[in-house]
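**Student:** Build me a model:
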Amino acid sequence: MHYNSLTDFFLKSRSVLNKGPIAMVFAEDEAEIDTSLRHLLNSGFMAVLVFMPDEFALAEDVIPMVHRITYNPLEQDALSTAVNQVIDVTPNQWLFYCYNAEYLFYPFCETRTIGEMLAFHTEERRFSMLTYVVDLYADNLQRHPNAVSLDTAHLDKSGYYALARPDPGNHNHPKERQLDFYGGLRWRYEEHIPAKRRKIDRISLFRAKPGLKLREDHSFNDEEYNTYACPWHNNLTAAICSFRTAKALKRNPGSTYDIDSFRWHNSTPFEWHSRQLLDLGLMEPGQWF
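**Tutor:** Modelled structure (predicted):
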């Protein structure tokens, strides 16, 4: 169904939000919108909301499966504004957000649904999940000038690292169980990336509650939501395999002519399987086997 705005969606179909988990996709351009939505539907999300301009098209098989909301994701604070409005009307529901040409992978996702994973995560008294944004890119930019190719997608198999996250309210001492993660194209081409956008960590999976707010840096106003694990053991983490940075670097006039290829000696074909991401240490199964 198509809605003229998020307010229109709340008026006509708010009951859709009564059962989760719920996914929100923000379409910044027309690259791989349909495949991004199909991937989430196949993962077991109970509802998928797609925020996109009217001029973008959806495939015929996808249209009846999603809730299309007219929206401009490129406006300032557009994502956090929409996510926070959904949070306000979905207490206790698990939510997920991403952009188009991004694909959520979690441990054993080939055989287990997103609902099964989040049920286990909830039993561990965790109400958020750290997701690493793993950059994908086409192997040949001459054939794929927008850097997007599902068939020839590559990723970096090394070059990821974490730094302590300083707490300005506590003399910049490190925050407990919080780290800033870096790597991928944002690290290799950092001269083209603003410093505040170089991190690759998001809290993209979380359980809504009253008063919870997503900030523009992909963190929350509840500091426990920003932690990567509980105090007593490691927890599940997930990965968002994303063409978004590659697209931006090739679209930006300041960087596109400096990049003939994203491939380097640590590039490897993406296998579209959670086992590869687990083997590379790009997500953590925790106690879930």
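
**Student:** CA atoms for contacts and neighbours, from now on please.
**Tutor:** Fine.

**Student:** which residue ranges form the helices in this structure?
**Tutor:** Remark: helices assigned in the chain by DSSP state H are 6-13, 33-43, 78-89, 114-123, 184-188, 244-251, 253-256, 274-279.

**Student:** ok, residue 206 touching residue 125?
**Tutor:** No - Residue 206 is beyond contact range of residue 125, at 12.0 Å (criterion: Cα atoms under 8 Å).

**Student:** Tell me which of the two has more neighbours.
**Tutor:** Comparing residue 206 with residue 125 by other Cα atoms under 10 Å, the one with more neighbours is residue 206, at 23 against 9.

**Student:** List the contacts of that one.
**Tutor:** Residues near residue 206 by Cα atoms under 8 Å, 6 or more residues apart in numbering: 94, 95, 96, 127, 128, 129, 225.

**Student:** let's see 10 Å
**Tutor:** 21, 87, 92-97, 118, 126-130, 220, 225-226 (Cα atoms under 10 Å, 6 or more residues apart in numbering).

**Student:** try residue 211
**Tutor:** By Cα under 10 Å, 6+ apart, the neighbours of residue 211 are 84, 87, 88, 91, 221, 222.

**Student:** any chance of these in JSON lines, with distance to residue 54 and neighbour count too?
**Tutor:** Shown next, in JSON lines, are those (distance: Cα to Cα, whole Å; neighbours: other Cα atoms under 10 Å):
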{"residue": "84", "distance to residue 54": "22", "neighbour count": "17"}
{"residue": "87", "distance to residue 54": "24", "neighbour count": "22"}
{"residue": "88", "distance to residue 54": "25", "neighbour count": "14"}
{"residue": "91", "distance to residue 54": "29", "neighbour count": "16"}
{"residue": "221", "distance to residue 54": "32", "neighbour count": "12"}
{"residue": "222", "distance to residue 54": "35", "neighbour count": "12"}
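
**Student:** how about this one, so we can line them up?
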Amino acid sequence: MRFTSFDDLVSKDKALIKKGPLALIFVEDQVEIDTTLRHHVDLGFSQVIAFMPAAFKMAYDVSEDVIRVDCEKTTGQDMIDMVNKVARQVPGQWLYYCFNAEYLLFPFCETRTIGEMLAFHAEERRSAMLSYVIDLYADNLWEHPNAVSIESALMDKTGYYALSRHDKENHNHPKERQLNFYGGLRWRYEEHIPQVRRKIDRISIFRATEGVDLRSDFTMSDEEMNTFSCEWHNNITASVCSFRTAKALKTNPGSTFDIPSFKWHNSVPFEWHSRQLLDLGLMEPGQWF
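**Tutor:** You can find the predicted model right below:
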């Protein structure tokens, strides 16, 4: 199904988005569009919606399983505004958002659906889920000059850390159960990354709530929704495994010549399995077993 805009979708067949969870995929370029969409269809989302420029191509088999919305502006504040626009149309539904060449993994996702996980998360009275953006990169940048390779993806096994998140009005007072997380390529190549974009945490899954918006730093306007756990125990967290930073560093003229390879002594092959991320502490199962 294809619509000329999100307003077109709402006016013609709003029933398509009445049932969640919904995956909102924002396509920035033509890299790994089909694999991104197939991955999220396979996770069990009720609908996968691709916001993408009209000129971009999509495989026929993928087009059968997703809703395509023509959208020329899919980055920055335009992307944030669209997520909030969708949320206002589906109060109470779970939403997930990411970009192309990004892949959501959550604990036990090989055998359980996104709906099953969010049902448990809701039972714990949680209305949002923290995720960590884990950088992926090709092992050979001569063969893959845009740093993207599904078959030979690497990731960093160490180098992740957290710092307290302080209240803007009181810099001496850290926010309760909130941290800023860092690591991956944004840490190793921080000289090429603006400071405001160096953290790797996102509230990438949340329940649409009246009066609550996603902010430009991928946090929510309701501070409780930005916490990594409830007050009494740890909760589930997820990982968004992403080629986006590597792709940007290698396609940006200001950084590409400084990076002959992303490989270092802490690079390991990415196994495309939640067990690897659990073992490395890059996601948390909480009380869900």
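
**Student:** quick one: TM-score?
**Tutor:** Once the chains are laid over each other, their TM-score by TM-score structural alignment, normalised by the length of structure 1 reads 0.98; 289 aligned residues with a Cα RMSD of 0.9 Å.

**Student:** Pull the most distant pair out of the contacts of residue 211 of structure 1.
**Tutor:** Spanning the widest gap among the contacts of residue 211 of structure 1 are 91 and 221, at 15.7 Å by Cα to Cα.

**Student:** before we move on, back to that, of the helices of structure 1, which is nearest residue 232 of structure 1?
**Tutor:** Using Cα to Cα, the nearest of those to residue 232 of structure 1 is helix 114-123, at 14.0 Å.

**Student:** Other residues contacting the closest one?
**Tutor:** With contact meaning Cα under 10 Å, 6+ apart, helix 114-123 of structure 1 is reached by 20-22, 40, 42-46, 94, 104-109, 124, 126-129, 205-207, 235-237, 286-288.

**Student:** In stretch 58-73 of structure 2, which residues are buried?
**Tutor:** 58, 62, 63, 66, 67, 68, 69, 70, 71, 73 (16 or more other Cα atoms under 10 Å).

**Student:** middle-most residue in structure 1, spatially?
**Tutor:** For structure 1, residue 98 is the residue whose C-alpha lies nearest the centre (Cα atoms, centre = their mean; 4.0 Å).

**Student:** contacting residues around it?
**Tutor:** Applying Cα under 10 Å, 6+ apart, the residues near residue 98 of structure 1 are 23-27, 36, 50, 79, 104, 202, 204-205, 240, 242.

**Student:** again with residue 145 of structure 2
**Tutor:** Taking Cα under 10 Å, 6+ apart, we find residue 145 of structure 2 in contact with 138, 247, 250, 251, 256, 260, 261.

**Student:** run the last query once more with 8 Å
**Tutor:** For residue 145 of structure 2, the contact set (Cα under 8 Å, 6+ apart) comprises residue 250.

**Student:** can you check residue 63 of structure 2 too?
**Tutor:** Contacts of residue 63 of structure 2 (Cα under 8 Å, 6+ apart): residue 1.

**Student:** Kindly report the same for residue 182 of structure 2.
**Tutor:** Residues in contact with residue 182 of structure 2 (Cα under 8 Å, 6+ apart) are 160, 161, 162, 198, 199, 200, 201.

**Student:** Any of these buried? List them.
**Tutor:** Buried residues within the contacts of residue 182 of structure 2, counting neighbours by 16+ other Cα under 10 Å: 198, 199, 200, 201.
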